[in-house]
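Enquirer: 3D model of this:
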Amino acid sequence: MSKYKIIATAAMGLESLVAKEVRALGYECVVDNGKVIFDGDERAIARCNMWLRTADRIKVVVGEFKAFTFDELFEKTKALPWEQYLPEDAEFPVTGKSVKSKLFSVSDCQAIVKKAVVERMKKHYKRNTWFDENGALYKIEVALLKDVVTITIDASGRGLHKRGYRSDQGEAPLKETLAAALIMLTNWYPDKPFIDPFCGSGTIPIEAALIGQNIAPGFNREFVSEGWNWIPQSTWDDVRNEAEDLAKYDQPLEIQGSDIDHRMVKIAGENAFEAGLGDLIKFKQMQVRDISTPQQYGVIVGNPPYGERIGEKKEVEKMYREMGQAFAKLDTWSIYILTSHEGFEQLYGKPATKKRKLFNGFIKTDFYQYWGPKPPRKSDEN
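Expert: This is a model prediction of the structure:
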């Protein structure tokens, strides 16, 4: 097996979580803005696609170099060993981006990289004509940052947040990758009760169930690199078998999702069923002020409305006050709330134990963490 330089891209603020996941899979890595970089073989590419819950996508680095002119970009791209990655019938569109670089015209950079790859391929495959590009997809990206060019091939295809279970969603859906990150930032373990009081289309409870039963997030979907000729089908079979072996389908879970909108509750149930978790998660229509439970030492994770739209703010602020009153009764529970509302703590009626800055799409938010007491040890209860 060959060694490759691999990038797992990450939303701003989630890089350390992605790095933790990469290391848990057995790969040493370096953290950078928006990405985690590590070395691995073909199996690593497959396993990271299959297992990373918080990464956006997996990319394979073909080359990295400085370029200040279009001639330099062309020659250095052409010098890369494209024949090791692209078969003769490969479909290889080129996308691009440029930040603080002399070569700022993205369309020109894309065209030059495409031409350079074609020239290299013509020489290797001994042909004078253009390529048909009717085979597997190898999506090339040329990214320029401060005159450093990084050329990658996307190994995921659809973003890793596309788990394959969300058949329908609400107006402001939370990405599955961010939902998983919120859960991983809590003190929840599968033996604790879990509630999402603003479940929407069910993303947070479903991700909690996947984490609780150690089900690989990519188990029910396909990846573009499954069509690549240099990653054997046997590698993908092994990685899927590993995911099946490591899943804990018999792990009991107490997960509940509720929402004020009965339509969203129905959609959440359908999505959970699509994920194969229909019997594990209880969904019900309920207002947050009505939430109560006799259970102890549980975890609440919520992504409530932020009140960003005109006319919504007062209603949302009233709901935050009601939330604070309802949750005050759950004195052994840990509460975690994501919102962009800067006055949340005052409305909730209590300062957070800790806050963490996160981005929900382009919205700057805070993850307010209220840590409950540690449960007594089993021996102390006896």
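Enquirer: can we go C-alpha only for contacts and neighbour counts from here?
Expert: Noted.
Enquirer: how about the strands in the chain?
Expert: 4-9, 29-32, 35-40, 57-66, 94-99, 139-145, 148-154, 194-196, 255-259, 281-285, 299-302, 334-339, 354-360, 363-370 (DSSP state E).
Enquirer: Throw the ones you listed into CSV and include mean neighbour count and distance to Ile211, thanks.
Expert: Putting these into CSV (neighbours: other Cα atoms under 10 Å; distance: least, Cα to Cα, whole Å) gives the following:
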stretch, mean neighbour count, distance to Ile211
strand 4-9, 22, 20
strand 29-32, 15, 23
strand 35-40, 20, 21
strand 57-66, 20, 19
strand 94-99, 18, 34
strand 139-145, 21, 30
strand 148-154, 21, 26
strand 194-196, 26, 12
strand 255-259, 25, 12
strand 281-285, 20, 13
strand 299-302, 26, 14
strand 334-339, 23, 17
strand 354-360, 17, 20
strand 363-370, 18, 20
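Enquirer: Could you provide the ones you listed in JSON lines, with additional columns for distance to Met184?
Expert: Below are the strands of the chain laid out as JSON lines (distance: least, Cα to Cα, whole Å):
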{"stretch": "strand 4-9", "distance to Met184": "18"}
{"stretch": "strand 29-32", "distance to Met184": "18"}
{"stretch": "strand 35-40", "distance to Met184": "18"}
{"stretch": "strand 57-66", "distance to Met184": "18"}
{"stretch": "strand 94-99", "distance to Met184": "31"}
{"stretch": "strand 139-145", "distance to Met184": "30"}
{"stretch": "strand 148-154", "distance to Met184": "26"}
{"stretch": "strand 194-196", "distance to Met184": "13"}
{"stretch": "strand 255-259", "distance to Met184": "15"}
{"stretch": "strand 281-285", "distance to Met184": "18"}
{"stretch": "strand 299-302", "distance to Met184": "11"}
{"stretch": "strand 334-339", "distance to Met184": "11"}
{"stretch": "strand 354-360", "distance to Met184": "13"}
{"stretch": "strand 363-370", "distance to Met184": "12"}
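Enquirer: now the other sequence, so there's something to compare against:
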Amino acid sequence: MKTIHLAVFPADGIGPEVIAASRQVLRKLEQLHAGVRFECREFDWSSAYYHQTGAMMPPDGLQQLEAGGFDAILMGPVGSPTIPDHITLWGLLLAIRQGFDQYVNLRPMRLLPGVASPLRNAAQHPINMVCVRENSEGEYAGVGGRVHQGKAREVALQTTVFTRSITERVMRFAFDYAQQHGHQLVTNVTKSNSMQYNMVFWDEVFEQVAAQYPAQATDQQLVDSMTARMVSQPETVELFVASNLFGDILSDLGAALTGSMGLAPSANLNPERQYPSLFQAIHGSAFSLVGKNVANPIASIWSVQLMLAFLGETELAAQLMVAIETVLREQRVRTPDLGGRNSTTDMTEAVCQALEAASAPARPR
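Expert: Next up, the predicted model:
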């Protein structure tokens, strides 16, 4: 029996609902595969915890997670309309990303069969993109400050930080991932025409790393024109590597192009596995949907699929991806974000049924 130890954060808004759906899928996988067990320890660190304690997590939160021996972290969305977003983000999610050196944010964006894209001619422009986003510094390094607050000469500074070793490693990850998964083209997203220091440095490092992968095709795109390319020619985009801010924005655009933010997963990876990696749907906490049982759980369930793949559970990951694809392709169950009237519960049960069907032995003919 193999036991996978998970730290689970229901977090905020619809988080408890989509995380409950993800745990139901994990239980179904346990039933279908007797050799694996998921041991989950739930943490209540969240916006509600902040209202109780004045912090998003305890002062020794990272130490607790590190000492827990967790293989991975499964997290719901973080954020509340009653707390400024920078407090919730820096108090929990970014604290874990940076503290556990989760320097790769991996976001697949794929238009799955059965899902409608807002693009007019989506059938002519297949979408299967991957964003490799630098996740530990860049625009979100947290360097800066404010002086003369409230006065006419007030100044606010937010400094972008690129470190050579950190920039190199995320680009090397992008090239290795492209080779491992059959992506023919790696695109460097930049803005070096106007940002003449940090993004020129970024481009130089990309060229130096690319030289170590001579068989890999590459190109370069300014971030503003990359948005137009993703909309008008998404079939020309395979894998792109981008800074923290650019990757954040572009992957949200990609999620919208693939039909719904409710379908968009992510993985925050420490590839060296020195610390546990974190898996989370990229949609927000959506407080307007809380308690209505209408949130699409696929983004969180797909994040579980990314987690299984990262942990080396390739068979389970493949079966779960097939189940997700089957449910969406058949179009019998559709949550409101996909134009339907089904519930979170309906979608979760449909995925579990698809897993069961895929695992059933073939009938003799």
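Enquirer: Could you quantify their similarity as a TM-score?
Expert: The TM-score (TM-score structural alignment, normalised by the length of structure 2) is 0.31; 179 aligned residues with a Cα RMSD of 6.5 Å.
Enquirer: The strands of structure 1: which one's closest to Ile206 of structure 1?
Expert: strand 281-285 (7.6 Å; Cα to Cα).
Enquirer: Run the angle between the closest one and strand 255-259 for me.
Expert: Strand 281-285 of structure 1 and strand 255-259 are oriented at 20 degrees to each other (axes from the mean of the first three to the mean of the last three Cα atoms, to 10 degrees).
Enquirer: Start and end of stretch 328-347 of structure 2, how far apart?
Expert: 9 Å (Cα to Cα, to the nearest Å).
Enquirer: Let me fix that, I meant to ask about stretch 139-153 of structure 1.
Expert: Span of stretch 139-153 of structure 1 from end to end, Cα to Cα: 5 Å.
Enquirer: Same check on stretch 367-380 of structure 1?
Expert: 33 Å.
Enquirer: same deal with stretch 45-59 of structure 1?
Expert: 8 Å.
Enquirer: Report the contact partners of the nearest residue to Lys76 of structure 1 once chain neighbours are set aside.
Expert: Excluding the flanking residues, the one nearest Lys76 of structure 1 by Cα to Cα, 6 or more residues apart in numbering is Phe65, at 7.5 Å. Neighbouring residues of Phe65 of structure 1 by Cα atoms under 8 Å, 6 or more residues apart in numbering: 76, 148-150.
Enquirer: any idea which element Val241 of structure 2 lies in?
Expert: Assigned by DSSP states H and E, Val241 of structure 2 falls within strand 239-242.
Enquirer: Residues touching that strand, excluding its own?
Expert: Where contact means Cα under 8 Å, 6+ apart, the residues beyond strand 239-242 of structure 2 that reach it are 129-134, 170-171, 174, 178, 183, 185-190, 247.
Enquirer: can you tell me which of the residues you listed are in strands?
Expert: 129-134, 185-190.
Enquirer: Quick check: the farthest pair among those residues?
Expert: Spatial extent of those (Cα to Cα) is set by the pair Glu134 and Leu185 at 18.2 Å.
Enquirer: the more surrounded of the two?
Expert: Set Glu134 of structure 2 next to Leu185 and count neighbours by other Cα atoms under 10 Å: Glu134 wins out with 30 against 18.
Enquirer: Just the buried positions in the helix ranked longest in structure 1, please.
Expert: Secondary structure assigned by DSSP state H gives helix 106-125 as the longest helix of structure 1. Across helix 106-125 of structure 1, burial judged by 16 or more other Cα atoms under 10 Å covers 106, 109-110, 112-114, 116-122.
Enquirer: and it, what does it pack onto?
Expert: Under the contact definition 3 or more Cα pairs under 8 Å, 6 or more residues apart in numbering; DSSP states H and E, helix 106-125 of structure 1 sits against helix 70-78, strand 94-99, strand 139-145.
Enquirer: Columns distance to Ala209 of structure 1 on top of those, output as TSV?
Expert: Listed next are these as TSV, based on distance: least, Cα to Cα, whole Å:
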stretch	distance to Ala209 of structure 1
helix 70-78	45
strand 94-99	36
strand 139-145	33
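Enquirer: of all the ones you listed, which lies closest to Arg57 of structure 1?
Expert: Minimum separation from Arg57 of structure 1 across these (Cα to Cα) falls at strand 139-145, 12.4 Å.
Enquirer: which other helices and strands contact the closest one?
Expert: strand 94-99, helix 106-125, strand 148-154.
Enquirer: all strands of the stretch 51-200 of structure 2, in order?
Expert: Per DSSP state E, counting those that start in this stretch, the stretch 51-200 of structure 2 has strands spanning 72-75, 104-110, 128-134, 138-147, 155-161, 185-190. These are given in chain order.
Enquirer: quick one, which of these is nearest to Gly254 of structure 2?
Expert: strand 104-110 (5.8 Å).
Enquirer: how much does that closest one deviate in direction from strand 128-134?
Expert: Strand 104-110 of structure 2 and strand 128-134 are oriented at 160 degrees to each other (the same axes, to 10 degrees).
Enquirer: Determine the set of other helices and strands touching strand 104-110 of structure 2.
Expert: strand 128-134, helix 244-257, strand 267-269.
Enquirer: okay if I get those as JSON lines plus distance to Ala217 of structure 2?
Expert: Formatted as JSON lines, those follow (distance: least, Cα to Cα, whole Å):
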{"stretch": "strand 128-134", "distance to Ala217 of structure 2": "15"}
{"stretch": "helix 244-257", "distance to Ala217 of structure 2": "20"}
{"stretch": "strand 267-269", "distance to Ala217 of structure 2": "25"}
